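Chemist: coords please:
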Amino acid sequence: MTRQPRRYQPTRPLPYPPVPPGAIPGQRRPAEYRPVPRNGYGITALILAVAGLVFGVVPFTGPLALLCGGLAVLFGLLGLGRARRGIASNGTMSIVASVLGGLAALLGAWGVVLTLQAVSQFGRDLDAQPRTTLPGRPGQIPGNGRFVVGTDIQPGTYRTRGPAELLCRWDAGDDFGTIITNEGNRGTTVTIDPTDGVFETTGCQPWTRIN
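Modeler: Now for the predicted structure:
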């Protein structure tokens, strides 16, 4: 039994899609234009907020935290405004960045307050130097101590017989010196002027006013 050859049957061409009115046949429909979201403000705000939180942890970098936090709030509000106008897609990021920026600003303000208090306390500690109590005998200065001229002691010329132990040192304004030995109890004299401010002495025998 012989097999009959298959007859060729032409296929019908598929119908073309309908052409819109006014379009040229064979021309593709242009793709719809979608603008790129402008998310720069929101991203900038988030970066500044994170940086502000890092600076806010350390009190001495409080000014930087305050600056970064304030800028983060500003850029976050600008980014939120863009999102509401439909030209940005990161409205949630802008809100989060604004909240974090406000927290960073609070930490920065706290750090600034602590820094100012520390500087003020350091200045008070420098001014509050210990003073030696003066003896009851007038016109005499102990051999060890720091004395304010005009308050603790009066200006004038004072004399010491030398060191109480090994070294006798003094400082009165621009006049300062050191005695290693008393060299036969000759000692030394020093003139304390009203403008000297402070007279300091260490390791000396008492100073007695002679003029």
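
Chemist: from now on I want contacts and neighbour counts done on CA atoms only, so please keep to that.
Modeler: OK.

Chemist: what segments of the protein are strands?
Modeler: 140-141, 145-148, 156-160, 168-172, 175-179, 188-192, 198-202, 207-209 (DSSP state E).

Chemist: to compare with the earlier structure, here is another sequence to fold:
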Amino acid sequence: MGSVGWYPYPVQPRNGAAVAALVLGILSVLAACSVLFFFIGVVLGALALILGLMGRARAKKGRATNGPMALTAVLLGVGGLLLSAAIGVLAVGTLMDEFDAVPLTGAQGTVSRPLGDNGTATYRGGLHVTVSAPKEFTPAAGVRGRTLGERAYRISVTVRNEGDRDIDTTRYHVLAEGGDEAQLDQIWSDTDRVGQGLPATVGPGRSATADFAFSVPQEEQVLDLELAPGWHYDSAYWYFDLRRPGT
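Modeler: Have a look, this model is predicted:
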């Protein structure tokens, strides 16, 4: 009687790691190309690299048959990581530039040395902001922001761009205070054309003027103005004595 032979079942190749790594590597590169999702590219790239190396190790031991696919996944994972890191550094640098406020070029216009009537604050990059002396006026009926019995003063703000690129003035900031640092209410009136604000941008060689008005108590003698022409510009300051004739 012949001997009985033993035939082992064939071992299935363990190719799953390389396949998953390849998919993650592709997604990592795609995510890295977006400023919004570069951080996802870092995570996916790291996972692709780990699984790709795992797939390579299995292929070398004969436990997997897709070694080239694993190698491709490793390269994609590394590429996704590097690209995500580069995009991240660029995005953070750009964000820091946006938060780095454009400064005044001189001491005039600061809190300790405010400007006066028709004083001009100059910013790096060629931006000039001039504020006229406040003038008392009688607003039209139905204005918003004026307190009954208080005086109304208006000022003109002129923004002049002598630089070589557009100035973004969409998020300007205007604040007026009295001598006791109490904030003065701003007046809005379409009829009087006050409070309508600055335009969105001021191009090179151009200027724009906007009028603002404030409600001032009868006993108030000074008006302190804080103004930033855009959200990424330092504030400049003006001091006005309302006791002077003509104001």
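
Chemist: just the strands of the first structure: most buried one?
Modeler: strand 140-141 (a mean of 23; mean count of other CA atoms under 10 Å).

Chemist: spatially central residue for the first structure, please.
Modeler: For the first structure, the residue nearest the mean C-alpha position is T61 (2.4 Å; CA atoms, centre = their mean).

Chemist: just confirm Q205 of the first structure contacts G162, I think it does.
Modeler: Yes. Counting by CA atoms under 8 Å, Q205 of the first structure does reach G162; the two are 5.8 Å apart.

Chemist: give me the common contacts of those two.
Modeler: Common contact partners of Q205 of the first structure and G162 (CA atoms under 8 Å, 6 or more residues apart in numbering): C168.

Chemist: more neighbours: the two, which one.
Modeler: G162 (28 against 21; other CA atoms under 10 Å).

Chemist: apart from its neighbours in sequence, what residue is nearest the aligned partner of L46 of the first structure in the second structure?
Modeler: Under the alignment (TM-score structural alignment), L46 of the first structure pairs with L22 in the second structure. Once flanking residues are discounted, L22 of the second structure sits nearest to A73: 4.3 Å by CA to CA, 6 or more residues apart in numbering.

Chemist: so what corresponds to that neighbour in the first structure?
Modeler: Counting by TM-score structural alignment, the partner of A73 of the second structure is A97.

Chemist: list the contacts for its match?
Modeler: Taking CA under 8 Å, 6+ apart as the test, what A97 of the first structure contacts is 42, 45-46, 49, 72-73, 76.

Chemist: again, only this time at 7 Å
Modeler: Counting by CA atoms under 7 Å, 6 or more residues apart in numbering, A97 of the first structure touches 45-46, 49, 72-73, 76.

Chemist: can I get those in JSON lines with distance to A172 of the first structure and neighbour count?
Modeler: Below are these laid out as JSON lines (distance: CA to CA, whole Å; neighbours: other CA atoms under 10 Å):
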{"residue": "A45", "distance to A172 of the first structure": "58", "neighbour count": "31"}
{"residue": "L46", "distance to A172 of the first structure": "59", "neighbour count": "25"}
{"residue": "A49", "distance to A172 of the first structure": "54", "neighbour count": "33"}
{"residue": "A72", "distance to A172 of the first structure": "55", "neighbour count": "33"}
{"residue": "V73", "distance to A172 of the first structure": "56", "neighbour count": "28"}
{"residue": "G76", "distance to A172 of the first structure": "61", "neighbour count": "32"}
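
Chemist: I'm done for today, thanks for sticking with me.
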